[in-house]
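**Student:** Sequence and predicted structure, then a few things I'm wondering about:
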Amino acid sequence: MRSALVIGTGLIGTSVALALSARGVRVHLEDRDPEQVRTAAALGAGTEAPPDGPVDLAVVSVPPALTAPVLADAVRREAARGYLDVASVKGRPRRELADLGCDTTRYLGSHPMAGRERSGPLAATAELFEGRPWVLTPTAGTDTEVLNLALELVALCRAVPVVMDADAHDRAVALVSHTPQLLSSLVAARLAEAGEAAVRLCGQGIRDVTRIAASDPAMWVDILSANPGPVADVLAEVAADLDETVRALRALESADEHKRAGGAAGIEAVLRRGNAGRARVPGKHGAAPAAYETVAVLISDRPGELARIFADAGRAGVNVEDVRIEHATGQQAGLVQLMVQPAVAPVLTAALRERGWSIRQ
């Protein structure tokens, strides 16, 4: 691939353009908002100048409702040899493109499974897709050259290609992406009118659950409007589970010992089902989740403290597999949770204590 046209210079489009430009591809940028194009170009994502002729690949990065019309326009003006979109739903754009009378053999739907809570070109980064799954949804009619261009794009962005049927993809993202967004927002909404005393008790658990609730509502309305059925199906199942859980909790309030036992069994069942589902979430490098040991270290909020603790772990010959920081409300301190292989946890604990760190059990 020598040249590309990126149509839509938001977070995803600009990140694609930055990755391609960094690897020697000449990238042309388009957007209905000229200011976004100028910003993306200033970041080094490509040029505002239109291409002299058809580029190798056109990448359409616009909201799902606009994907088909924008693709159709690019096909009509013969902007590229191949066309690809990065919308978060795949079945609807393909069907709409066919309804518009476009030749879909030179089109391939795709979806990089990466993003951030922030939007716009200023949030973009060339590293956004590294190591992340990038779904490709070719059909029997997809031109081989277009599939090869799509695979090259994924490789240049250092992502991991995953081939799926378009409708299967939409059902999958309804479960692993779209429904979690709504549930996060629903939990966060409980905080909007909560008392100050309750909010001050917020810990890492509520921060984890509500992190993605900071996402742009307008963007999510576009996404959910393009995939409402599968999301509603998942939410209906969650609603049924919630109804059962509410009944179990009410039973725990009962004076009847038998009802309380049934309520406890119901709560335990849902928690164990959660354990089983969580265990299926891929861990480091996409492998099965590993059982890490956590070494919790008290750390002050001063420049260089994180660098120092990682350097001390390195001197001890210990590889930190994962890390989390739990901030202490109202204090200039927090806990750094270092996840390591169980066999080396005692080694790390001893080494950090020797270097003056305060270990918390």
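**Tutor:** Received the coordinates, thanks. Residues are numbered from 1 along each chain as shown.
**Student:** contacts and neighbour counts: CA atoms only from here.
**Tutor:** Noted.
**Student:** and the gap between Gly274 and Asp233?
**Tutor:** Distance of Gly274 to Asp233, computed by Cα to Cα, to the nearest Å: 19 Å.
**Student:** Give the other helices and strands that the host helix or strand of Asp56 contacts.
**Tutor:** Asp56 belongs to strand 55-60 when assigned by DSSP states H and E. Using 3 or more Cα pairs under 8 Å, 6 or more residues apart in numbering; DSSP states H and E, the elements in contact with strand 55-60 are strand 3-7, helix 64-76, strand 80-85.
**Student:** Report the buried residues of the helix or strand encompassing Val270.
**Tutor:** According to DSSP H and E, Val270 maps onto helix 257-278. Within helix 257-278, the residues scored as buried using 16 or more other Cα atoms under 10 Å are 259-260, 262-263, 266-267.
**Student:** Included below, for side-by-side comparison, is a second structure:
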Amino acid sequence: MKHSTPPTLPPHLTAYLASLPVASGAWTVRLRSPGRINLIGEHVDYTGGLVMPAAIDKAIYFVARPLSTPEWRLHAIDLCEQHTLSLPIEGPSPELWVNYLAGIGVQYQDQGQFLPGLEVVFGGNLPSGSGVSSSAALEGGMAFLLNELLNTKLSRPELAQLCQRSSNTFLGIPSGIMDQFASLNGLATGPIVLNCHTLEFEPVKNALTDYTLLLINSMVSHDLSDGAYAERVAECQRALAAIQQRTPETTHLSAATLEELEAVSGQLDEVAYRRAHYVIEENERVRSAVTALEAGSSHKLGRLLNATHAGLRDEYEVSCEELDFLQRAATALDGVAGARMMGGGFGGCTLNLVREDRLADVLQTVTDAYRATYAIDCECYPVRLAAGTSLI
């Protein structure tokens, strides 16, 4: 798996800055907030599970300068939208992208910080809605920016917790912490294994030198996903509650064993049982994936990726027809060790472990087959691993 080169501001952001009035002052903060992939450990972060994410070379870039007025002038250049937010921040805005930033500001306000007037311009090359967590990059970038300006000296794990609180309380999204944590704490040398219950993490040695990671974007997002995330959280909580009646020392679902789940299977509805079964097995797959990656075993890691996809499709039920097609089409080809859907589901990307000398052929064959079946041109992104959020 390849690593990225040092970042610079993307040309379209630089051009936009040049079009703005210079009288307002110098741009004092420039930073890069990356997207993330998750190699394995999907939909287990909110159950306190193990995940193996990595920051990538696609990112949102932030540039900010001070204002003398009590407001934030926000420029979302990739959306061609601007918004002025009065300070202090009183509540949500009708625009979702504004709320991702406003929620971070509210977290600092709640800590007793006085928010300064700012003009903030952001944009980049991170595809929205593709499962690489553009929302976490947006939150993490703003949290990092304010941490620098206010000199609050929060650690990167503390910033990730702040972002998660913003998602949970200001946006009302019952998300786990993996996306924000990976974006802020990723390493250019390889993925990390994160325990989402304790927030302990460590690097994973990457010995797969002849393989690369390819994201294939299905370009679909089904309405079925509305509310499905919260449903999965609630289903996992039902399973945990049943297990805790028998073994109260089990503090979170990912700490449960299959034996503990089987012992209460008669007390659970079928859906909650299947969700919990997937979660417990996925945690074991993460542990096995660490061994596979450090041993350089593409065959073993590929089998684990395929098993995760099957679990997400059949037990967790967050896949869709298009993602299943892309996964089957890729894994049928020589040079693809394994593939799975990545992210929240119901659309977005598949993550494919591809031998580098077969990358071009795999990309062409899968995209041609997808176009012939669905009349959709999918987008493909070979990804390099990168460091977490950083100043430029």
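**Tutor:** Yep, it's here. Being a predicted model, the structure only gives us computed values, none of them experimental.
**Student:** Quick TM-score on the pair, please.
**Tutor:** Here the TM-score for the pair of chains, by TM-score structural alignment, normalised by the length of the first structure, is 0.29; 192 aligned residues with a Cα RMSD of 7.2 Å.
**Student:** Tell me which of the helices and strands packed on strand 55-60 of the first structure lies nearest to Arg250 of the first structure.
**Tutor:** helix 64-76 (42.2 Å; Cα to Cα).
**Student:** For the closest one, name the packing helices and strands.
**Tutor:** Using 3+ Cα pairs under 8 Å, 6+ apart as the contact test, the elements touching helix 64-76 of the first structure are strand 55-60, strand 80-85, helix 91-99, helix 217-225.
**Student:** Check which residues of it are buried.
**Tutor:** Applying 16+ other Cα under 10 Å to helix 64-76 of the first structure flags 64-65, 67-68, 70-72, 74-75 as buried.
**Student:** from those residues, which is closest to His111 of the first structure?
**Tutor:** Of all the buried residues of helix 64-76 of the first structure, His111 of the first structure sits closest to Pro64, with 11.2 Å by Cα to Cα.
**Student:** Would you confirm that the closest one contacts Trp220?
**Tutor:** No - shown here, Pro64 of the first structure and Trp220 do not form a contact pair, counting by Cα atoms under 8 Å, at 10.3 Å.
**Student:** Can you report how many residues neighbour Ala241 of the second structure?
**Tutor:** By the criterion of other Cα atoms under 10 Å, Ala241 of the second structure has 18 neighbours.
**Student:** ok, and for stretch 142-160 of the second structure, which residues are buried?
**Tutor:** By neighbour count on 16+ other Cα under 10 Å, the buried set for stretch 142-160 of the second structure is 142-147, 156-157, 159-160.
**Student:** Which neighbouring elements make contact with the biggest helix by length in the second structure?
**Tutor:** Determined from DSSP state H, the single longest helix within the second structure is helix 270-295. Other elements packing on helix 270-295 of the second structure under the criterion 3+ Cα pairs under 8 Å, 6+ apart are strand 50-51, helix 228-246, helix 258-263, helix 298-314.
**Student:** What segments of the stretch 51-200 of the second structure are strands?
**Tutor:** 53-66, 71-76, 81-86, 118-124, 192-195 (DSSP state E, counting those that start in this stretch).
**Student:** Would you mind finding the most buried of these?
**Tutor:** Mean neighbours per residue, mean count of other Cα atoms under 10 Å, is largest over the strands of the stretch 51-200 of the second structure for strand 53-66, with a mean of 26.
**Student:** That strand versus strand 71-76: what angle between them?
**Tutor:** Here strand 53-66 of the second structure runs at an angle of 130 degrees relative to strand 71-76 (axes from the mean of the first three to the mean of the last three Cα atoms, to 10 degrees).
**Student:** picking up where we left off before, redo the helices and strands packed on strand 55-60 of the first structure as a markdown table? Include distance to Trp134 of the first structure.
**Tutor:** Output for those, formatted as a markdown table (distance: least, Cα to Cα, whole Å):
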| stretch | distance to Trp134 of the first structure |
| --- | --- |
| strand 3-7 | 17 |
| helix 64-76 | 17 |
| strand 80-85 | 12 |
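**Student:** mind checking which of these is nearest Arg95 of the first structure?
**Tutor:** helix 64-76 (8.6 Å).
**Student:** now that closest one and strand 3-7, what's the angle there?
**Tutor:** 140 degrees.
**Student:** between helix 64-76 of the first structure and strand 55-60, how many degrees?
**Tutor:** Using the same axes, to 10 degrees: helix 64-76 of the first structure against strand 55-60 is 160 degrees.
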